[in-house]
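1. mind looking at a prediction? Sequence and model below.
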Amino acid sequence: MYIPRAIEKTVSAMLGQGKVVLVTGPRQVGKTTMLKQRFSDGFGYVTMEDPFVFSQATADSVLFFETHALPLIIDEVQRVPQLFSSVKWIVDKSSEKGQVILTGSQTYHLMKGVSESLAGRVRILEMPALSLREFVDDPASLRKYVPRKVDAADMPCAPEGFDLWRHIHRGSLPELQQSDIEWDAFYSDYVRTYLERDVRDLIAIKDEAKFYRFMVACAARSGQLFNASAIGNAIDVDGKTVKAWTSVLQASGIVRIVEPFWPNIEKRLTKASKLYFMDTGLVCHLTRWTTTDQLRNGAVAGQMFETFVVSEVLKSYMNAGANLHDVWFYRDARKHEIDLVIQDGRTLHPVEIKSSALVDKKAVKNFSCLDAMPDYEVGFGHVICQTPEPYFVTPNVQAVPVWAI
């Protein structure tokens, strides 16, 4: 059964703002399904995975558009780079907006084609996997997550029988929401396809087994400060290679890097960032937490809960087409940390993430670190935890369940 996607309305809005809309995102997040469900009545559809269509486009990209009328969805467009210049030529002949939707799963190749041919003509959206909000809330709601006072009566409830830890363990890729899909076999195929297609296309890798070990090392460190040397030592490669391979994981949407907030912009660039996987099911597969109970009761439960919450926050921004650079974390020289700092203009909202259900004032003791930030105000804060209902920790901080994201 198709689950309506929150990003649908954002794509529709972008079609009215630019001549071309580009929808990127990792494999298997549902880009093609979403576009077919939402836009099949008004748009034609072709995919560069089709050998016949691929040969048409590569043989003569101009003639390709004479045989495929606009408006048109072109799937996996990065496979035929010459199409970008032809798209530019065809959309420049008309002032009409929203005539072409492009999709692809390799951000690096897509952005290269966009920057060379479609600058100023394209609106870009990155589609994540299913969000928790899409299970329990109205997907037409495109609110990016900013901490605010939450009333239990207005908050969506978990579906009957919903097990949060099973959801975290199983992952958020749409196909896995079918209960008959075998979890470990699915991810084994997913990783193999990723290594054989995306990784080979992005870098000339000679040792896929070592890249796999690199993915495992990164998965084990999801939610931690990114340390290229430590990862390199674990898999016997140099730090430069780790950074290059990490950029591959970023370009294909597997991980996100969250930067530290600092009022001096130049100093932000010198501080360590954090690495988060966008799908907790993939993390569990790579690190071999193979059952829900192992994960729920295991040593990494807190780390995995944090990875899940941060990915859900980032999904809310991606689905709304909002700026991901408004999501930070805080860590100072005295190692005072705040899990997330949500920037809303000149207001900073502190967020702590705890896997427990009950938290007290100790959980938010570092929030006061933001008081000294020049030119910023400190806004309402959250502690995202496993409480079933929201409650106040301090007058300006609420403990809230993940449903409040």
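-> Arrived safely, thanks for sending. Numbering: from 1, shown residues only.
2. contacts and neighbour counts: CA atoms only from here.
-> Will do.
3. residue contacts, Glu134?
-> Glu134 sits next to Ile3, Pro4, Arg5, Ala6 when contact means C-alpha atoms under 8 Å, 6 or more residues apart in numbering.
4. what about Ser86, distance to Pro51?
-> Plainly put, Ser86 is 19 Å away from Pro51 if you go by C-alpha to C-alpha, to the nearest Å.
5. with Ala220 instead?
-> Applying C-alpha to C-alpha to Ala220 and Pro51 gives a distance of 39 Å.
6. wait, is Thr246 part of a helix?
-> Yes: using DSSP: H, G, I helix; E, B strand; the rest coil, the assignment for Thr246 is a helix.
7. show me what contacts it?
-> Thr246 neighbours (C-alpha under 8 Å, 6+ apart): none.
8. and Val313, what element?
-> Using DSSP states H and E, Val313 sits in helix 301-319.
9. ok, back up a step: if you count surrounding residues, which of Ser86 and Pro51 has more?
-> Per other C-alpha atoms under 10 Å, whichever of Ser86 and Pro51 has more neighbours is Ser86, with 20 against 10.
10. how about residues contacting the host helix or strand of that one?
-> According to DSSP H and E, Ser86 maps onto helix 83-92. Defining contact as C-alpha under 8 Å, 6+ apart, one finds that helix 83-92 is touched by 19-20, 57, 61-62, 65, 77, 99, 113-114, 117-118, 121.
11. now, the residues you listed that are in strands?
-> Among the contacts of helix 83-92, the members found in strands (DSSP state E) are Val20.
12. what sits against Gln56?
-> Taking C-alpha under 8 Å, 6+ apart, one finds Phe64 in contact with Gln56.
13. rewinding a little: among the contacts of Glu134, name the buried ones.
-> The neighbour count (16 or more other C-alpha atoms under 10 Å) marks Pro4, Arg5, Ala6 as buried among the contacts of Glu134.
14. could you say what helices and strands the helix or strand where Ile74 lies packs with?
-> Element membership for Ile74 (DSSP H and E) is strand 72-75. When contacts are defined as 3 or more C-alpha pairs under 8 Å, 6 or more residues apart in numbering; DSSP states H and E, strand 72-75 packs onto strand 44-47, strand 100-104.
15. how distant is that strand from the center of its chain?
-> 22 Å (C-alpha atoms, centre = their mean, to the nearest Å).
16. ok, now how distant is Thr177 from Ala69?
-> Actually, residue 177 is Gln. It isn't Thr. To Ala69, Gln177 is 35 Å away according to C-alpha to C-alpha.
17. second structure follows, compare the two:
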Amino acid sequence: MIENREAGSYNSTMISRRLENAIRKSLEFSPAVGIVGPRQSGKTTLARMIARNYGKPVIHLDLENPQDVIKLDHPQIYLQQYIDHIVILDEAQRKPELFPLLRYMIDQDRRPGRFLILGSASPALKRQASESLAGRIIYHELSPFSLDEMQQNGWDTIKRLWMRGGYPQSYLAKTDEQASVWMRNFIQTHLEKDMPALGVRVPATTLYRFWTMLAHCHGQLWNSSRLAESMGVDPKSARRYLDILEETFMIRQLQPFFSNLKKRLVKSPKVYIRDSGLLHSLLNISSYDDLCTNPVLGESWEGFCIEQVLAIKPPEYNAYFYRTRSAVAAEIDLVLAKGVNVEIALEIKYSLTPKLTKSSINAINTLKPKKTWVIYPGDDSYPIKENIWTLPIAQIEKIFSNS
């Protein structure tokens, strides 16, 4: 759960996080559990709540706190004092040399629920985990709030989550203006402080310009040459910038689905700003009225809906988009497959009277999904054709309940 506390006020809103039960179950059999995700997504609050109710004493070390870092000058001596505790290591990527020690301590005593490791998923954190804790840790990704975590899913809630995004301090802000200020500060802090702390040596102004350009290309195919030329850098640098933002959960690369290698298929990923609030902030869209008159409206809705679907997607499904380059155009926004078998196709429309385009119908006829949903902002689910139904965004859990 998340509590929203603001200076001079208290908002008693409590929002349960979807991952809470899964993390608890992992702690029951794994000696180490990791919670990774973007900064300010609620990792620390969730970890403390889980640990508090876990039935063991808790020691919390924040590796951004100099006093806690000093405690780990001799980490083995310090941590051995708390062998019967659950140890929370917050922002663990800041001290990667701890991972070999954690491996040793776990191998000496593999009792479940010893360490809860939080991190912003830097390359260093991933590398150390793969080298040192393979087979000893289960990772969970905590994203900002999603619609299924809201206590209500009426249009006011949907609109607020879409406009402000899911970061707790933005979504729970008293006003849109406060939310906008928070998002601008988040972007600045991420570029000027978080990135250097993760070992990124790209100037903040360069990454900000690149991030903003990506926002203008939200939902479009990745074109490294075009962005590199606009930035005045080489395509390899543009690719590196893209990977940096992906590894810190700021953007998503949605890969294309290849069902038939003989077809002329698009091979580049589509790129989305993962949090819709950050997208709007980067584009200087400060209100819902501004969004409704902005050319990015449809792409913003598409990216928002994709994130809501992926938030509840069972792990056995892989997500893609589908598009051909052939004379007979075929395109679908989101394909959910098990292996090479397409189970579900999703088209996303910001319209109260959604209709499938010819290219969408061509894609459906080619892919032959078991069911196709057209996600839209309306209230009713009704059939368009055989195995093709409209689906209100408030009812997206139906995607997987009947599959």
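-> All right, it came through fine. Computed from a predicted structure; not experimentally measured.
18. picking that back up, out of the helices and strands packed on strand 72-75 of structure 1, deepest packed?
-> Counting by mean count of other C-alpha atoms under 10 Å, strand 100-104 has the highest mean neighbour count of those, with a mean of 24.
19. whichever residue in structure 1 pairs up with Ile137 of structure 2 - nearest residue in space that isn't next to it in sequence?
-> When structure 1 is aligned by TM-score structural alignment, Ile137 of structure 2 is paired with Val122. Nearest-residue entry for Val122 of structure 1: Val20, 4.5 Å, with adjacent residues in sequence omitted and distances by C-alpha to C-alpha, 6 or more residues apart in numbering.
20. Asp201 of structure 1: neighbouring residues, count only.
-> The burial count assigned to Asp201 of structure 1 is 14, neighbours taken as other C-alpha under 10 Å.
21. what do you get for Phe99 of structure 2?
-> There are 19 residues near Phe99 of structure 2, going by other C-alpha under 10 Å.
22. so what corresponds to it in structure 1?
-> That one, Phe99 of structure 2, aligns with Phe84 by TM-score structural alignment.
23. among Gln177 and Ala69 of structure 1, which residue is more densely surrounded?
-> Each of Gln177 of structure 1 and Ala69 has its neighbours counted (other C-alpha under 10 Å); Gln177 has more, 15 against 12.
24. that one maps to what in structure 2?
-> By TM-score structural alignment, Gln177 of structure 1 lines up with Tyr171.
25. so who does the nearest residue to its match once chain neighbours are set aside touch?
-> Among residues not flanking Tyr171 of structure 2 along the chain, Arg164 sits closest, at 5.6 Å (C-alpha to C-alpha, 6+ apart). If you count contacts by C-alpha under 8 Å, 6+ apart, Arg164 of structure 2 has them with Ser170, Tyr171, Asp176, Ala179, Ser180, Ser276, Gly277, Leu278, His280.
26. now the helices and strands packed on strand 72-75 of structure 1 as a markdown table including distance to Glu377 of structure 1?
-> Output for those, formatted as a markdown table (distance: least, C-alpha to C-alpha, whole Å):
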| stretch | distance to Glu377 of structure 1 |
| --- | --- |
| strand 44-47 | 48 |
| strand 100-104 | 39 |
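27. which stretch among those comes nearest Arg296 of structure 1?
-> Minimum separation from Arg296 of structure 1 across those (C-alpha to C-alpha) falls at strand 100-104, 34.8 Å.
28. the residue most central in space within structure 1: what secondary structure?
-> By C-alpha atoms, centre = their mean, structure 1 has its centre lying nearest to Pro128, at 4.7 Å. Three-state call for Pro128 of structure 1 (three-state DSSP): coil.
29. what stretch of structure 2 lies opposite the strand holding Ile74 of structure 1 in the alignment?
-> The aligned range for strand 72-75 of structure 1 is 87-90, by TM-score structural alignment.
30. average gap between the matching stretch and structure 1?
-> By mean C-alpha distance after the TM-score superposition for structure 1, the fitted stretch 87-90 of structure 2 averages 1.4 Å away from its aligned residues in structure 1.
31. which residues sit against that stretch?
-> The set of residues external to stretch 87-90 of structure 2 that reach it, using C-alpha under 8 Å, 6+ apart, is 44, 47, 58-64, 114-119.
32. now do stretch 207-220 of structure 1
-> Here stretch 207-220 of structure 1 makes contact (C-alpha under 8 Å, 6+ apart) with Leu195, Ile231, Ala234, Ile235, Val242, Trp245, Leu275, Phe277, Val283, Leu286, Thr287.
33. residue in structure 2 paired with Leu15 of structure 1?
-> Using TM-score structural alignment, Leu15 of structure 1 pairs with Leu27 in structure 2.
34. same deal with Ala299 of structure 1?
-> Checking TM-score structural alignment: Ala299 of structure 1 goes with Pro295.
35. who are the contact partners of its match?
-> So Pro295 of structure 2 contacts nothing (C-alpha under 8 Å, 6+ apart).
36. if we can go back for a sec, so the residue nearest to Val122 of structure 1 sits against Glu96, correct?
-> No: the criterion here is C-alpha atoms under 8 Å, and Val20 of structure 1 misses it with Glu96 at 10.2 Å.
37. the two: which is more packed in?
-> Val20 (25 against 11).
38. got the contact list for the more buried one?
-> Going by C-alpha under 8 Å, 6+ apart, Val20 of structure 1 touches Val91, Lys97, Gly98, Gln99, Val100, Ile101, Leu102, Arg121, Val122, Arg123.
39. sec struct for Asn294 of structure 2, please.
-> When the rule is three-state DSSP, Asn294 of structure 2 gets the label coil.
40. how many residues are close by it?
-> Residues near Asn294 of structure 2, counting by other C-alpha under 10 Å, number 13.
41. do Pro100 of structure 2 as well
-> Counted with other C-alpha under 10 Å, Pro100 of structure 2 comes out at 15.
42. picking up where we left off before, residue contacts, the match of Leu15 of structure 1?
-> Counted by C-alpha under 8 Å, 6+ apart, Leu27 of structure 2 has contacts Val33, Pro112, Gly113.
43. can you show me which of those residues carry over to structure 1?
-> Under the criterion both residues aligned by TM-score structural alignment, their matches' C-alpha atoms under 8 Å, these that remain in contact after alignment to structure 1 are Val33, Pro112, Gly113.
44. hang on, the second one packs against Glu28?
-> Yes: if you go by C-alpha under 8 Å, Pro112 of structure 2 and Glu28 touch, sitting 5.7 Å apart.
45. residue in structure 1 matching Arg111 of structure 2?
-> Checking TM-score structural alignment: Arg111 of structure 2 goes with Glu96.
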